[in-house]
Structure formats: structure tokens, C-alpha cells
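*Asks:* How does the following fold in three dimensions:
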Amino acid sequence: MQTDFLVIGSGIAGLSFAIKTAKNFPDKEITILTKANTDETNTKYAQGGIAVMSGHDSDTFDQHIQDTLIAGDGLCNREIVEIVVKEGPERVAELIEWGANFDKDSKGEYLQGKEGGHSQHRILHHKDITGFEIERALLTEMQQYPNIKVYNHWFVIDIITQHHLGYLVTKSTSDIECYGVYALNLHNGKTERILSRVTLMASGGVGQVYRTTTNPSIATGDGIAMVYRAKGRIENMEFIQFHPTAMYQPNTHQSFLITEAVRGDGGILRNHKGEAFMERYDSRKDLAPRDIVARAIDNEMKRSGTEFVYLDCRQMDKERFLQHFPNIYEACKRNGIDVFEQMIPVAPAAHYCCGGIKTDEHGCSSIRYLYACGECAATGLHGANRLASNSLLEALVFAHRCAEHATALFHNTSWKTEVPAWDTSGTTDPREMILITQGLKELQSTMSDYVGIVRNNIRLKRAMRRLDLLFEESQELYASTTLSPQLCELRNLITIGYLIVKSAELRQESRGLHFTTDYPEKAAILQNVVL
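*Replies:* Below is the predicted model of the structure:
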């Protein structure tokens, strides 16, 4: 296969880029690859909303910038923060033009919520399924462009570089180029070579590396792992955000998220004694940034020996709650909880990766002709901790910037037709799937037990030893058996685990989402960890 533009992933980042590129090049082909159904993305599960300067006299660009910098705990790139915040309103207006519906009041004015770390009400939302609504609007808009081709159930294995042409490629190679990808066609089991002139990695997050996550099953860090294998630069992987309030459901891997907007509307966190405990940890109480709230909950659980705390919504206005959070109400009801009579059991769950593929202000990775956007990218916006609802805004702004830069670059690109076909010689069908499934369980247990909200050097060392063994075992399987999505995902998740642990070992301080008992204070010198 050959295509002009290749997009890996069909969330807000990938679809926005594809639509813009299709407009700019109506005679060129844009190909989207996704390993599941087109709408099965992290975007779809975003509840809270999209943060954008409200336009009210009480809110300013500078306030949004400062809120982002404060949440990022000294590691944000201020230039990038200013770009995202100031370009955000135009990108959101464009999204509204494409048909995204955000909630309005009786006067037709947009309702804007407030979440942890924000000094103002600036969160646009569609009830408590904002991501679902954005995904719907983008998919509808995409239908207008016949030059966008979507291939569902294609699993991208690796990006193609000079390495596949027989050249030595290392981290110090300055001119690595992306020529496309090798992808497993899940319809027929064949691994295909897909050549492209420009490639966008928009593959989403890494939540499945942990035992409990708010992310869907597709969030296996594929794009980040692929770029690392291709010797691209990866940054700040130690900063994994745990959402403070996922519904506690024993033995459930994918947790139901209780959006931060519930606390923004008056929900109160309480421990098993019924005490509102957040005032002991931060003056902002329940609306402190997520890293602070997650650590506070973790500490309360450890002090009491319990597996969850409570989110108390009983004092909230019933009509308003049902209007703003109908899906949360129904989810709680399905689990036997009447939110107006009972408190919701909640616990932190892996939610968002603040690091990823290192990019510049145009979304360019360290590999030529390869862009990265969305959760898989480390743009410099989030620093050590993402401010609530900034991720959807970041994806919109950088999808636009990637598309603009790729438009200017495109005429200097061509296909590398001498790329060899995928070699399957010497492999057999896997005889025991248990080798893969058990490896995944061991990985998730290792990461959750040793590399969670609170860390130390002993835990990190143990985690690395176990990851080394898992890596060896998975490589043996990868070299000797035919490919399957399960094996490829395990391979990628082990790589993600390694990147998180290695970055955590290198950061000898506590900052943002990375808290270690060996170095409980911040260091004087700020720097990003690049692998």
C-alpha cells in the first residue's frame, strides 16, 4: 500500500489532522489506521470537557497560562503553554463549526464548569460525555472528504526507517527518516508494508500498563513504544497521572471515571470516618491539582487500611446533577448506589501519560516526516502534571499545527519504494496464549505495586528486574511465533513500563506526579528526562 498521508489513530488528534489535511490536499489520499473500531479511542471516554479561555471579564489568557504552569510544577515549556492557550479558542470555534454541541444555558450562552487547578470556570462540556460528542462530530465531518480512507482493525507493528534498509540507526543518528509502517491486517492475519510520505502518530495513551485504569483496552502505548524502538526521542515518562476519583469496583480492570467536574460542582471527598480530609493537604481542598488529590487519597487509604475513600454528592442539587452528570448517575445506579442517598466509593486509577514522543512547536518528532499529536506526544504543555481538561485542547491545537507544517513540507517528500516486505520466515503459530496473558498480568502487577502514586528506589529497582525478565521472555516469543495483537501489545507495554521506570530512576526528586520517599523535596535544577 502507498498513501500520501498516514494517520495512526482515530481520536481527536488523528481525525482533526486528517480533516485539515484533506481540505488542504483534496487530490491526495489520507489513510487512517486504527486497531479497533474507528470510534474506540481515549477521546471517546473523556468526560469532563475542554478547557478554553471563557471570554468573560473574570478570565484571561494569562490566568489560564498561570493555572497550567502551576499544575505543571515547573516543567512546562512556557512558549508551548502560551501557544495552546492563545490558539485554543479559534480551534474550539472550528470544532463547533464542525458540529460539536456543548451545553448552553437558557439564554443560549455556553455553560462552563470549573475543575481542579483552574482559577476560573472555563470548561466547555457536553453533559458528562464530552469526548463522545467530540468524536461523533469529527467522524461526521470526516464523511465529507472522500480522500480520507479509514482502515479498522489494522495493528501497526513498527515504523519504517533506514534501519529496514540495512543501515545502522542509533540514538545519535541525526537524520532518521520515517517511510511508513508495517501493520498487521487483522482481517486476514497478514503483515503489510504501508508506505507514506508523511506520517502522524496519534495512537493515544498507556493506561493498560497498570492493573486499574480509566482507559479503554486499546491504550497500550503502541506509538510511544514504536518510536522508542526506532530511536526517536521520548520525554518525561515518569509523570503518569492517576485520576483521583475512579469508581471503586473490586476486581475490575477498567474503572468508571467520576469526572473532576463533580467536585467542581460541589462534590466532597470523605474518608471512612466521614471526614472531609482535603483541607489537611491543600488550601484548594477538593479542587487542588490531580497529583495532590491523588496522593492525599492514597495516604488516607494507607492510614486506614482501606481500598477506597468516598465522594459525597448528597448535598448537591439533584436537578443540576441529573442534567450535568446523567451517565455517572446511571453508572452508580447500576452498581447499587443512589448518589443522593449514598456516597460513591472512589480510588485513584491510571489515567493519563504526561510524557511521550518528544515534539517541537510544530508537532515534529525527532524523526523526519513523523509527527506526533495527542496523548502519545510530549509537547511541553503538561510538564510534571496535566491541568484538568487541557488534553483535548492540546490535541486540537497541535493537530492544526502538524497539518500546517506537513502542508509546507509535503512537496519535498517522496515514497521510499525499496523498503522490503515483512519477513515471517522461521516463525510458528503460538501454542500457548497463557504465556502472553500471564506476562501481561505480571507486568500490570509490577507497575501497580512498585511504580504507582508513591515510589522509592527499592521499588523501582525491583520493578526493573522483573521488567528485564519479561522483556527477555516476550522477545523470545516475538522472534519465534507469528504475530498477534496480544503479543504486540505485551511487547509495547513492557517497553512502556521500562520507560516509566527508567525515567523515574533518573528523576532524583519529587515533582508533580512523580513522588518518591527517597527524595521528598524538589531539586533546585529543573530538567526534563529524555530517553
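*Asks:* When you work out contacts or count neighbours from here on, use the C-alpha atoms and nothing else.
*Replies:* Noted.
*Asks:* Isn't Gly48 up against Glu133?
*Replies:* No. Counting by C-alpha atoms under 8 Å, Gly48 stays clear of Glu133, with 11.6 Å between them.
*Asks:* residue ranges for the helices of the chain, please.
*Replies:* Here the chain has its helices, by DSSP state H, at 12-24, 61-71, 78-97, 130-142, 222-229, 261-264, 290-304, 318-324, 326-334, 391-409, 434-450, 457-480, 485-506.
*Asks:* and for comparison, fold this next one:
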Amino acid sequence: MTGQVSAHQAKTSPVWDARADLVVVGSGVAGLTAALRAQELGLHVLVVTKAAVEDGNTRWAQGGVAVVLADQHDAGDTVGKHAEDTLVAGAGLCDEAAVRSILDGGPAAVTRLRDGGARFDPTSAASSELARAREGGHSAFRVIHAGGDATGAEVERTLVAQAGTRRVPVLEHHIAVDAVRTPTGEVAGVTVLDRNGVPGVVRAPAVLLASGGFGQLYQATSNPEIATGDGLALALRAGATVADIEFVQFHPTVLYTPGARGRCPLVTEAVRGEGATLLDATGASVMRGVHPLGDLAPRDVVSAAIARHLLSAPGGVDDPVFLDATGIKGFAQRFPTVFAACRAIGLDPVADPIPVSPAAHFACGGVVTTVDGRSSVTGLYAAGEVARTGLHGANRLASNSLLEGLVVGQRVAEAVAADLAAGLLADPRRGRLPSQVTARVAERDSLQRVMSRYAAIGRDAEGLAVAGSVLDLSTTDSPLWTHEAVEDAALTLVAQALVAAAARRTESRGCHVRTDFPERDELSWQRGQLIRLSPSGQPVLADSISLEGVA
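*Replies:* Take a look at the predicted model:
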């Protein structure tokens, strides 16, 4: 499907044309789970991923999977208590029915994954009981993990191996550009580009976006280089509704390196769950008196506390704080990934505190969907970080994301099969290729700088106005003929949407912190904000969303 084409060909029609029942955009936990289940249901599936199949965001997840297994949990812990912790972390914006539905599906989803070959850490070599950790915001030890701190890598390994064994077709190094739509607006496939810019089209009655988040919107992030918001931008251009986009979770602890750009090594929250504490340069506790859970407070609380602490530090926000894990026995065995990252910069975490700082980590909002992935556009589904199911609200509870991908991924496949059987989806032959092959694009380095300065942890009206003005004035029309152009167009559109939503939300809630409106406003703002594209292609705020999600 690749080869050399002329500039004229690249500007006009696809070089190749394929068919499927379901196109899955992304090869992380949600995408591969959906693809495997869809294949079991007899659907012709094609997975499209812009990197190698194993290079999704899933493999970077360290902490684990938050789940209450029937035969392995703390005394008194229940799925209901897991739901309560999730609702508290979500700061009033979770959809309670969605939370309970997704978490109820967790034990069965994890059992399926283990039956498929996933190996989670036992309490001991001779035990069949799984080891469980506790992370920020959790009231019990319910986070199962693999390889110490390499849970995402094990989940990805398992799913990639299953996909290979079952011969699930995967189109690697191809980026999804735009939806193919019928004259009445249903999605009927996607256009793609290979790494050389060769265009193609996959026609299908169902498209699942499982493309991850947009951590590359910021200068420092825990996300890989491919997390550029492509799926979110594609959904907006296809007419879908987005919500809660202003809530970007910053992980409190990535390994600090001066002037860091791009993906920074994560220091999993489970390190604090094992007893590590956050200290400033003088040795004083960062979290003392901030929250009843101290160092195990929810991520938004810890990240904001670190940011406030550094504002008064001599070096300012560009300096680190320190995570003292020297009291954890067997650190190298329990956290081999963190240990290796520390040793790579000449640090011994067994003897020395680890310098850390917050970095962009997880998008709590996204394409508005039901708990089985249906969006507001017929034929378009979303799952994982690109979706807003209502599970996360204003701040994600640690280690809920892998669980969401496993549960919703399977449900999407079943929803697509049901919608196909009921004749609810469009005939792909009616799909028309997008008429526009250009988009507004800002220079990436400038965009990352302005978003990191004005739209990160602490925001205010003046800074958001500056960010919006810079984005408006610095964009130019660019043809979407390369991976880089598609990514930069996506980052630009997502940045504009985020800034608009953050400016309008005049309160602080979860991981949206307004320094000029520091209090939570339950009277006016206990609701999500809907975003769609205007006819001119600009993100506009629509009516608010109820906490019951979409029908």
C-alpha cells in the first residue's frame, strides 16, 4: 500500500482503497481490545496506527490496573467503594451511572486479560494471590501491577501477542487524517497517509477512535511523541461533540531534568503508595496540611500543591521538588523502570531523593460517548483517553485508565456488531472523500511554549487571553500531506478548544486551576462544557452537558 507518487496524486485522490466492517484508529489497550473482540464476533477489522503496533501510550503506564477482584481485595473493599473514590477524585463532574457501569465491568475484563496471557505480580513466588498497591485517591490497596512498575508494557505485550496469533490486520505507520462521511453526515471510513505521505482510504460503516490523548500540547509530558490529539481533531471535524477538554491531569512526579522537552520518565504514584514522601529543597514536607491523605492525595491536589510550593521557591517553577523513597526496601525490584531511569541520569534512588516535577499526563475529557463508545455521530465510536465516557470527570483517579480501556474496548466491539445487525450504520459506498485537505496550523514549538506558560496547572483570564491571541495570530493554512502537518493541525485545534473552555470555566475544579477564581462554584459550574466546530472550522462552546452523558 505504499510507494512513490507524484505531487499531483498526493493532492487529489487516494492511491489505494480498502474495505472493512470496523476501522480501529490506535493500537493501545482500548483499540486492540476492541479489535480482538470484534474479530471474535465475526467482523472484518483493520487496525490503523501511526507508529508500530506496540508503540501506543499504553506501554508507558507504570502504576497498574485499579480493580476490586471478587476473591482478592482488602477487607471491606468493594466495587462500590472504588466508585466512591472515583467520584471524589472527579470533583463533581463524573457521570455516576457511567462510573458504576465501567467499574462493575472491571473484574471480568481483567479476568479475560489474564486468561489471554497477562501476568500480574503475585504477593510471592509461591502464591497465586496478586500483589496490590495503593495510589493517590484510593482508600484501599486495589491496584494490581505487572513487572513491578511496567503494567502497561505487560498489557500491551499481551494484546499485541493475541492480535498476532489471531492475525488481526494492522496497518502500521499510517496516520488517520479525516473521516469519510455520507451526504447526511454518517461516518463511512477514514482517509490515511503512510509515512511517505502516500494517501489511502479505508471505507467502513464503523470507525473507532482509540488514538490516546494530547500530552504533546505541552513542553514536558509523560506521553510519547505520538500523543498529538489526532483522533480528537478528526472527531471534531467529523461533527462530533467534545466535553471536559479543559481538564488536563498533570502527573505530580516525572523525573526532573533541567530544560526537559517531550516525554519525561514517569515516577509512578505507587512509589508514594509504598511510603515515599515529597520534600522541598530544605527537607520540609510539601503535602503537610494540604489534604487529609497527605502524599496520597488525588493527583490534581498534589500537582497544584507542588506548583504553589515552587512559586515561592528561589528557583521558581523551573526547579524540582524531591521524592524521598530511600526508606522503601527492595526499591530496585519493586520499581525497576523508575530505578533504571534514575540510574540513567546518575542518581541512586536507594540513597538519594529523586528530583521530580509535574508534567502533562492525561486528558480527562474528549469525544462525548456512552459507556459502550457510541458518539453523537452515527458510525463514529471512541474509547480510551480520546473519549469522555463520564468516568473521569474533572480529574482521573489513578490507574482507572487501563481498566476503562479494557471494559469500553470490548463494549465498543459489541455495540458495533449490534448496530450493524440492526441496520443502523451507513453503507460505506455512500461515503464521500473530504473536500478540504488543508487546516490551520501553528508552529509546534511556539504552541507548546504558550500552552505550558498560560494553560497548564495555574491559569487566569489574562494568560488564557494571551494564549488564545497567540494561537489565532500565529496559525497559517497548511495542506495535510504529511504526518507532521496532520499532528500540528490537531494540536492547534485542540489547543484552541482547550483555551476556549478554560477561559469560560471561571472556577477551580479538579485539574482545572484558575488562580483568579480559586474556589469551586457548585451553583454555576457543576456541569460539563460542550464543544463543536463552527461552519468555519473554529471550536465553539455549545450548551452544557448533563452528568448523565448522551443517549
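*Asks:* Let me see the TM-score of these two.
*Replies:* Once superposed, the chains reach a TM-score of 0.91 (TM-score structural alignment, normalised by the length of the first structure), with 499 aligned residues with a C-alpha RMSD of 1.7 Å.
*Asks:* ok so, going back, take the helices of the first structure and write them to CSV, including mean neighbour count.
*Replies:* What follows is the helices of the first structure, written out as CSV (neighbours: other C-alpha atoms under 10 Å):
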stretch, mean neighbour count
helix 12-24, 24
helix 61-71, 20
helix 78-97, 18
helix 130-142, 21
helix 222-229, 25
helix 261-264, 22
helix 290-304, 19
helix 318-324, 14
helix 326-334, 16
helix 391-409, 22
helix 434-450, 18
helix 457-480, 16
helix 485-506, 22
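*Asks:* which one of those helices lies closest to Met237 of the first structure?
*Replies:* Met237 of the first structure lies closest to helix 485-506 among these, at 4.9 Å (C-alpha to C-alpha).
*Asks:* how about the closest one, which residues of the second structure does it hit?
*Replies:* Under TM-score structural alignment, helix 485-506 of the first structure corresponds to residues 483-504 of the second structure.
*Asks:* chain center to that stretch, what's the gap?
*Replies:* Computed by C-alpha atoms, centre = their mean, to the nearest Å, the chain-centroid distance of stretch 483-504 of the second structure equals 15 Å.
*Asks:* quick one: it to the first structure mean distance?
*Replies:* With mean C-alpha distance after the TM-score superposition for the first structure, stretch 483-504 of the second structure departs from the first structure by a mean of 0.8 Å once superposed.
*Asks:* Figure out which of the helices of the first structure is closest to Arg122 of the first structure.
*Replies:* Proximity to Arg122 of the first structure, assessed across these by C-alpha to C-alpha, is greatest for helix 61-71 (8.8 Å).
*Asks:* Which secondary structure elements does the closest one sit against?
*Replies:* helix 78-97 (3 or more C-alpha pairs under 8 Å, 6 or more residues apart in numbering; DSSP states H and E).
*Asks:* Which residue numbers in the second structure does the helix it packs on align to?
*Replies:* The alignment of helix 78-97 of the first structure onto the second structure (TM-score structural alignment) covers residues 96-115.
*Asks:* Which among the helices of the first structure is found nearest to His272 of the first structure?
*Replies:* Closest among the helices of the first structure, using C-alpha to C-alpha: helix 290-304, at 7.7 Å.
*Asks:* So which residues make contact with that closest one?
*Replies:* Contacts of helix 290-304 of the first structure with the rest of the structure, by C-alpha atoms under 8 Å, 6 or more residues apart in numbering, involve 116-117, 241-244, 271-272, 278, 281-282, 286-287, 307-309, 347-348, 385, 387-388, 453-454, 512-513.
*Asks:* List the ones among those that fall in strands.
*Replies:* Mapping the contacts of helix 290-304 of the first structure onto strands (DSSP state E) picks out Gln241, Phe242, His243, Pro244, Val309, Ala347, Pro348, Val454.
*Asks:* got those residues as a markdown table, with distance to Leu111 of the first structure columns?
*Replies:* As requested, these are exported to a markdown table (distance: C-alpha to C-alpha, whole Å):
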| residue | distance to Leu111 of the first structure |
| --- | --- |
| Gln241 | 27 |
| Phe242 | 27 |
| His243 | 24 |
| Pro244 | 24 |
| Val309 | 30 |
| Ala347 | 28 |
| Pro348 | 28 |
| Val454 | 36 |
